[in-house]
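Novice: Predicted model and sequence below, questions to follow.
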Amino acid sequence: MKKIITLMLLISVFFLTIALPQASAQLADGSHSIQYQVNKPDSNSASIANDYFVKPAKVTVTNGVATVQITLKNSTWITKFQPLGGATVVNEDKVADTRTVQFTVKDLSKPIVTAMKIDIDDINYHHEYSVALVFNGAASTGGAAKTDGAKASTPAGTESQVPNPQTGDATPYVAIAALVGSAFLLYRKKQQTKMEA
């Protein structure tokens, strides 16, 4: 019985240290096209602001630092777009009412909290709030949008589509089950020892 308990404990430790899902791998240096979703802060739900963003984003990685370019629709309504560290406008199309902004990020696996202000004079709507930009491959609390396989149009050989990596979502449940099983066996063994005494 002692050998079974030891084996169960070893299996539990294995699952907890080896098999738990790991954070998404860092992107390689170069240009990537990545799907993303604009969520309400601390939520898996898309914000209404999600419709104001063109997908996918263009991400250029240099020495592990990602430079993200995203295009905003209804640009004249968005009077403030400010991720941590700020953003710069790299392109503006007044006829299409779009603008492309650029900002740098060290870790795309975490939601990027961004301050926004929407001003629509015609309906007297003036509101400031925060959103969270969640890129594919982000942590499970991020709720990343699924990729549709679309590729941004860029010169051949300079762009790569980053798929939504699969995570071992069932792994924590297996580890928990192993821990519960081990605890039950230890409890049962202890009870049997008490009865025999």
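Specialist: Perfect, I can see it now. Not measured: the values here are computed from a predicted model.
Novice: CA only for contacts and neighbour counts going forward, please
Specialist: Fine.
Novice: Against N124, how distant is the residue nearest to P111 when sequence neighbours are not counted?
Specialist: Spatial nearest neighbour of P111, chain neighbours left out: V134 (4.8 Å); criterion: CA to CA, 6 or more residues apart in numbering. According to CA to CA, to the nearest Å, V134 and N124 sit 30 Å apart.
Novice: okay, now the one to match up with it:
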Amino acid sequence: MKKCLTIPVSMLMMLIFAVILYVPASKAAAALADGTYSIGYTVLQGDNDSASMANDYWEKPATFTVKNGEMTMQMKVNHSSWVTSFKVDNGGGFADTQVVNSDSSEDTRVVQFKVKDVSNPLMAKIHVTVKTVDYDHDYTIRFAFDAKSMKALSTAESKADKAANVTPKTKSEGSAPATAPATAPAVNAEQKKAVAVNPQTGDTTPVTVLVALLLISSFILIRKFVKL
């Protein structure tokens, strides 16, 4: 009887912990509103959590946009001429990042790529070539994002709010000559504050119900096997 009881109870407990740990994280990611965000990160070595020497080659923070639940990350690489190849894990292998801007005088470039979430380290492969010292090597690195540092730079909601607060011009106002104001308009202090990114309250309800059902099911099974 002990063996029959131990197996189902262990499986149920593993399932409960998986739901508690995984589902809220996915809900939090899905709760991000469409917009642009900044996030800090560290470049780690491929096989451990120590900072990679390549960490100094990437500018912080990164920025990413969310549109219809899809995230696109942008990063700035310094010593761009040294980092001759930069590929990221796309779930089925490693794909080249797309260059969106480069500055040869500053030896920098901005690249972008798709990401599924920022809660787990992102694997990447780079090739570093320094011709002046005959250095030529491939490396596997990981990008560990700091979710606590994430800030909303702009969101679809904030843009809609600004549009709603614009007072339409009357005909008399439109006929006035366009002149620059003597002083810059005051910026509302509230507009300077970064928007806190929090999961929507409604998203947690299905998780709570699911966990409650699992707990009830486990209790019933335990009672059933104890009676046996």
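Specialist: Nice, I can see it. Everything numeric in this text was worked out from a predicted model, so none of it was measured.
Novice: neighbour count winner among V134 and N124 of structure 1?
Specialist: Between V134 of structure 1 and N124, counting by other CA atoms under 10 Å, V134 is the more crowded of the two (26 against 8).
Novice: D122 of structure 1 pairs with which position in structure 2?
Specialist: Counting by TM-score structural alignment, D122 of structure 1 lines up with T132 in structure 2.
Novice: returning to what we had before: aligned counterpart of the residue nearest to P111 of structure 1 in structure 2, please.
Specialist: That one, V134 of structure 1, aligns with A144 by TM-score structural alignment.
Novice: Ok, N91 of structure 1 next?
Specialist: In structure 2, N91 of structure 1 lands on N101 (TM-score structural alignment).
Novice: Could you look up the SS state of its match?
Specialist: strand (DSSP: H, G, I helix; E, B strand; the rest coil).
Novice: can you pull out the strands in structure 2?
Specialist: Counting by DSSP state E, one finds strands in structure 2 at the ranges 35-45, 58-67, 70-78, 83-89, 94-96, 98-103, 108-115, 122-130, 135-155.
Novice: could I get those as a markdown table with distance to T204 of structure 2?
Specialist: Shown next, in a markdown table, are the strands of structure 2 (distance: least, CA to CA, whole Å):
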| stretch | distance to T204 of structure 2 |
| --- | --- |
| strand 35-45 | 22 |
| strand 58-67 | 21 |
| strand 70-78 | 21 |
| strand 83-89 | 30 |
| strand 94-96 | 34 |
| strand 98-103 | 36 |
| strand 108-115 | 24 |
| strand 122-130 | 26 |
| strand 135-155 | 19 |
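Novice: For P8 of structure 2, which of those strands is the nearest?
Specialist: strand 122-130 (35.0 Å; CA to CA).
Novice: so how much does the closest one differ from structure 1 once superposed?
Specialist: On superposition with structure 1, the mean distance recorded for strand 122-130 of structure 2 (mean CA distance after the TM-score superposition for structure 1) is 0.6 Å.
Novice: can you list the residues that contact that strand?
Specialist: Under the criterion CA atoms under 8 Å, 6 or more residues apart in numbering, residues 46, 81-89, 94, 135-144 lie in contact with strand 122-130 of structure 2.
Novice: in that strand, what's buried?
Specialist: By 16 or more other CA atoms under 10 Å, the buried positions in strand 122-130 of structure 2 come out as 122-126, 128-129.
Novice: Can you tell me how far the residue nearest to P111 of structure 1 is from K3 of structure 1?
Specialist: Plainly put, V134 of structure 1 is 46 Å away from K3 of structure 1 if you go by CA to CA.
Novice: Quickly note the distance from the residue nearest to V99 of structure 2 when sequence neighbours are not counted to V88 of structure 2.
Specialist: Nearest residue to V99 of structure 2, sequence neighbours excluded (CA to CA, 6+ apart): V111, at 4.3 Å. Taking CA to CA as the measure, V111 of structure 2 falls 11 Å from V88 of structure 2.
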